[in-house]
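**Q** Coordinates only, no sequence provided:
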C-alpha cells in the first residue's frame, strides 16, 4: 500500500469538495468532512476518509438527500427530536446539539433523538462536545441489520455502536466509542478489498457457520461482541436509537452500501447529563477512577491517546492511502 502525507485542512477541503460534487450542499458536506478528518486525526481510520467515496455513492444513488433540511422540535423541556429528512446524519445531529446542551444545563438531564438519518460514523464525534461543556454524553445509533441473535442466522440488528464521553477538569477524561459487534463492519470490507482473511469469531456465513472469508461474512452475519451479552447491549441501542426516535428498525433499514433500497432512515439518540447537579464531587470521583486504572503498568484510559494523535496530525499531517486520495480527486473532477 502506497501512502502520502497530507494536511488536515487539505483533507477537509478534498472531502467536502467530493461530497458537493456528488450532490451534497456546502454546509452538509462541511459538517461530514470535518467529522471524517477528525476521526482520521484521532487514529480512527475505520470511521475516516474511506467513508467519503461510500457516502458519495449513496448520494448519487439517491439513498441520501444531499440537499435535505433537517428540522428540530422541542416536544418537552428535556426532549429534543430531530428529523434528518433522509439527509446526511452529521448536519442533522449538529443542528440539535445546542438545544440539547441548553436543556441539560437547565434540567440536569435531557435527551435528543434523530430519525430518517443515515450512517453517523464515529459516534464519539457528537458526545465529545458535551464533555467539553462539562456534561456526560451518551450516544447510541442503529444500523442496517448485519448481526443475527446468538443461535440464529438471520440478521436482525446492526453493528449498533455506543459511545460515551466523561468530562474532567480540563476537558474529556474518558472517551469510549465501539460497535456492539465483534468488530466494525468496515473491518470486513477492508479485509475483503485487500484479499485478506478474517479471524474466526468475527462473522458467520449464510448457514450460520463460522467463517474466515470476509465476503461470506458480509453475506451472512457478524457476531456480537461477547456473545449473548453483546447482543443484549445491541438490543438496548436498538431501542434507544430506533424505537425511541421513530427511525427504521435495523431489520427494516436498507443497506448503507450498494444501490438496493431507498434511504436507510436509521436513527441516533444522545443523552446528556450535568453530573454536578447530581454529585458535586463527581469530578474528584472520576479523577480517582482514572488514577486507579492508569497507576497500573501497561494500562490506559479509553480515548486517552486521541488528543496526542490530533496534535501530531496538526503538526506532521496524516498518512493517507494514495489510492484513496486519487479516488477523492476523481470524484471532485465530476463538477469540472
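**A** Cool, got the structure. Not measured: the values here are computed from a predicted model. Numbers count the residues shown, from 1 in each chain.

**Q** contacts and neighbour counts: CA atoms only from here.
**A** Will do.

**Q** At which residues are the helices of this structure located?
**A** 8-21, 26-42, 51-61, 89-107, 124-131, 185-194, 214-219, 228-238, 282-294, 305-316, 322-332 (DSSP state H).

**Q** tell me the most buried of those helices?
**A** helix 124-131 (a mean of 24; mean count of other C-alpha atoms under 10 Å).

**Q** which helices and strands does it pack with?
**A** helix 89-107, strand 136-141, strand 162-168, strand 171-178 (3 or more C-alpha pairs under 8 Å, 6 or more residues apart in numbering; DSSP states H and E).

**Q** then this one, side by side with the first:
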C-alpha cells in the first residue's frame, strides 16, 4: 500500500521477505541471507533506518565485487573454557553471531564470564541486535566492533577510526532488557548517507570536509571525515574499541580495513568482541537483592519527568511497527528490486 508519492508502507514480514530475496538472488546462501534478513528487519522495526533495508545495497555490493563470501560457513572454536572464537570466513556478522551465541551463553553461565571474538566478518548491522538475546538469557554484556576509517580524532582533520560502535545490555526481571548501542562518532555514517540520498543538509558538528572545515553538505562530509562525539572523550572511546576489537583479537584496524577494501565501497571487514557476564554466578545468594537495587536505580531515572532510558524510543517504535508496518522510500525499493532482478542466482 502506498502512503504517498515517495514512500511505501511494508509489513515486517514483507521487509524480511524482501531482504531474503535480494540476498539469495545475489548468490548469498540461505543461512547467511536469513540471518541478515532477521537483522535488517529488526532494525526497520525499531526505526533504525541507517541499518535497515538500506544496508542491503552494501551487502550485495560486497558479494558482487568479490570481497565478501556470501556462502561462508562460520566456524566456532572454544580456545579456552572462557574464550570462544568464530571465524566468519569473510561472511556477514549476523550469522557469525548466531553461530557463536549459544556457546557464549553456556560458557558465561558456567564460568560467570566469557568472551566471544568474531574474526574476518563484514559488519554492517546494528549491534544492539547482537546483545539483546544475551540480556534475554539473563546475561550482562558489552560489545564493540571497529569499521573502516571515516572518523577524525578530536582536533584532527583526517579519518583514522571507524564509527566504532559500543553496545551494552542488562537483563531486567520484568519487561524488556536495557540495551543501548551507539557509534563513538557524532552520528552513524549511514545517517549521513541517508541525508545525502534525501537531498537534506546535515547538522553542524557531524562532519568536516576534506580541508578540515565544518560542513552541512553530506557529500562533503562523506568525502572528508565524521567527527567523534564528545570531542576528546569520544576519541578515547573510539581508540578503546579499535584496540579491543582489532589488535586484541587479532583483527584489522579501521585504517587496515579501509585499505583492504581498495575503494570498492564494501561494508567494513574486521572483528567483533562481545564480553558476557552472568550476574547469578557473580552474586550468588545476593543475586535477587542486587538486581532489585539495579531496578531502584532505573526507577530513580525514569520517575523524573522528561527522562527516558536509552533504547526506549526503539522499543516504542518496535511496538508501532508490529501493527502498522514501516515506511520505505520508493527509490530505495526500486534499487533493491533492480538488485534482485539482476542477481547472479
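**A** Ah, there it is. A quick note: this is a predicted structure, and the numbers were derived from the prediction, not measured.

**Q** need the helices and strands packed on helix 124-131 of structure 1 in TSV with distance to residue 322 of structure 1, can you?
**A** Listed next are these as TSV, based on distance: least, C-alpha to C-alpha, whole Å:
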stretch	distance to residue 322 of structure 1
helix 89-107	26
strand 136-141	31
strand 162-168	31
strand 171-178	27
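
**Q** So for residue 247 of structure 1, which of these sits nearest?
**A** Residue 247 of structure 1 sits nearest to strand 136-141 of all these, at 10.3 Å, using C-alpha to C-alpha.

**Q** which residues in structure 2 does the closest one align to?
**A** The aligned range for strand 136-141 of structure 1 in structure 2 is 140-145, by TM-score structural alignment.

**Q** Could you pull up the residues touching the residue positioned nearest the centre of structure 2?
**A** Structure 2 has residue 126 as the residue nearest its centroid, 2.2 Å off, counting by C-alpha atoms, centre = their mean. Residues near residue 126 of structure 2 by C-alpha atoms under 8 Å, 6 or more residues apart in numbering: 39, 43, 51, 181.

**Q** surely the first one meets residue 127?
**A** No: when contacts are counted by C-alpha atoms under 8 Å, residue 39 of structure 2 is not listed as touching residue 127 (9.5 Å).

**Q** how far does stretch 322-332 of structure 2 sit from the chain's center?
**A** 20 Å (C-alpha atoms, centre = their mean, to the nearest Å).

**Q** Equivalent analysis for stretch 276-292 of structure 2, please.
**A** That offset, for stretch 276-292 of structure 2, works out to 28 Å (C-alpha atoms, centre = their mean).

**Q** go on, stretch 137-156 of structure 1?
**A** For stretch 137-156 of structure 1 - counting by C-alpha atoms, centre = their mean - the centre lies 14 Å from the chain centre.

**Q** Report how many residues lie close to residue 260 of structure 1.
**A** 11 (other C-alpha atoms under 10 Å).

**Q** got the contact list for the aligned residue in structure 2 for it?
**A** Structural correspondence for residue 260 of structure 1 with respect to structure 2 (TM-score structural alignment): residue 264. The neighbours of residue 264 of structure 2, taking C-alpha under 8 Å, 6+ apart as the test, are residue 65.

**Q** what do you get if the cut-off is 10 Å, keeping everything else the same?
**A** 61, 62, 65, 66, 67, 258 (C-alpha atoms under 10 Å, 6 or more residues apart in numbering).

**Q** Can you tell me which of the contacts of residue 126 of structure 2 lies closest to residue 91 of structure 2?
**A** Nearest to residue 91 of structure 2 among the contacts of residue 126 of structure 2, with distances taken as C-alpha to C-alpha, is residue 39, at 14.5 Å.

**Q** Not counting sequence-adjacent ones, nearest residue to the aligned partner of the closest one in structure 1?
**A** The equivalent of residue 39 of structure 2 in structure 1 is residue 35 (alignment by TM-score structural alignment). Spatially, and ignoring its direct neighbours in sequence, residue 35 of structure 1 is nearest to residue 125 (6.7 Å; C-alpha to C-alpha, 6 or more residues apart in numbering).

**Q** how near is the aligned residue in structure 2 for that neighbour to residue 45 of structure 2?
**A** Mapped onto structure 2 by TM-score structural alignment, residue 125 of structure 1 lines up with residue 129. According to C-alpha to C-alpha, to the nearest Å, residue 129 of structure 2 and residue 45 of structure 2 sit 12 Å apart.

**Q** residues shared between the contacts of those two?
**A** residue 39.

**Q** Tell me how many other residues surround the aligned residue in structure 1 for residue 188 of structure 2.
**A** Under the alignment (TM-score structural alignment), residue 188 of structure 2 pairs with residue 184 in structure 1. Residues lying near residue 184 of structure 1 (other C-alpha under 10 Å) number 18.

**Q** OK, contacts around the residue nearest to residue 184 of structure 1 when sequence neighbours are not counted?
**A** Spatial nearest neighbour of residue 184 of structure 1, chain neighbours left out: residue 159 (6.7 Å); criterion: C-alpha to C-alpha, 6+ apart. Taking C-alpha under 10 Å, 6+ apart, we find residue 159 of structure 1 in contact with 141-147, 178-185, 222-225, 231, 234, 237-238, 250.

**Q** Can you find the partner of residue 159 of structure 1 in structure 2?
**A** By TM-score structural alignment, residue 159 of structure 1 lines up with residue 163.

**Q** doesn't residue 206 make contact with residue 188 of structure 2?
**A** Yes: counting by C-alpha atoms under 10 Å, residue 188 of structure 2 touches residue 206, with 9.2 Å between them.

**Q** For residue 221 of structure 1, give its distance to residue 197 of structure 1.
**A** Taking C-alpha to C-alpha, one finds residue 221 of structure 1 at 16 Å from residue 197 of structure 1.

**Q** show me the contacts for residue 100 of structure 2.
**A** 74, 75, 76, 77, 78, 84, 85, 86, 87, 116, 117, 118.

**Q** The aligned residue in structure 1 for the fifth one - how many residues pack around it?
**A** Using TM-score structural alignment, the equivalent of residue 78 of structure 2 in structure 1 is residue 74. By the other C-alpha under 10 Å criterion, the neighbourhood of residue 74 of structure 1 contains 15 residues.

**Q** same check, this time on residue 2 of structure 1
**A** For residue 2 of structure 1, using other C-alpha under 10 Å, the count is 9.

**Q** Can you tell me the closest non-neighbouring residue to residue 205 of structure 1?
**A** In space, residue 205 of structure 1 is closest to residue 220, 4.3 Å off (C-alpha to C-alpha, 6+ apart).

**Q** Am I right that the one you found is in contact with residue 212?
**A** No: assessed by C-alpha under 10 Å, residue 220 of structure 1 is found out of contact with residue 212, at 11.7 Å.
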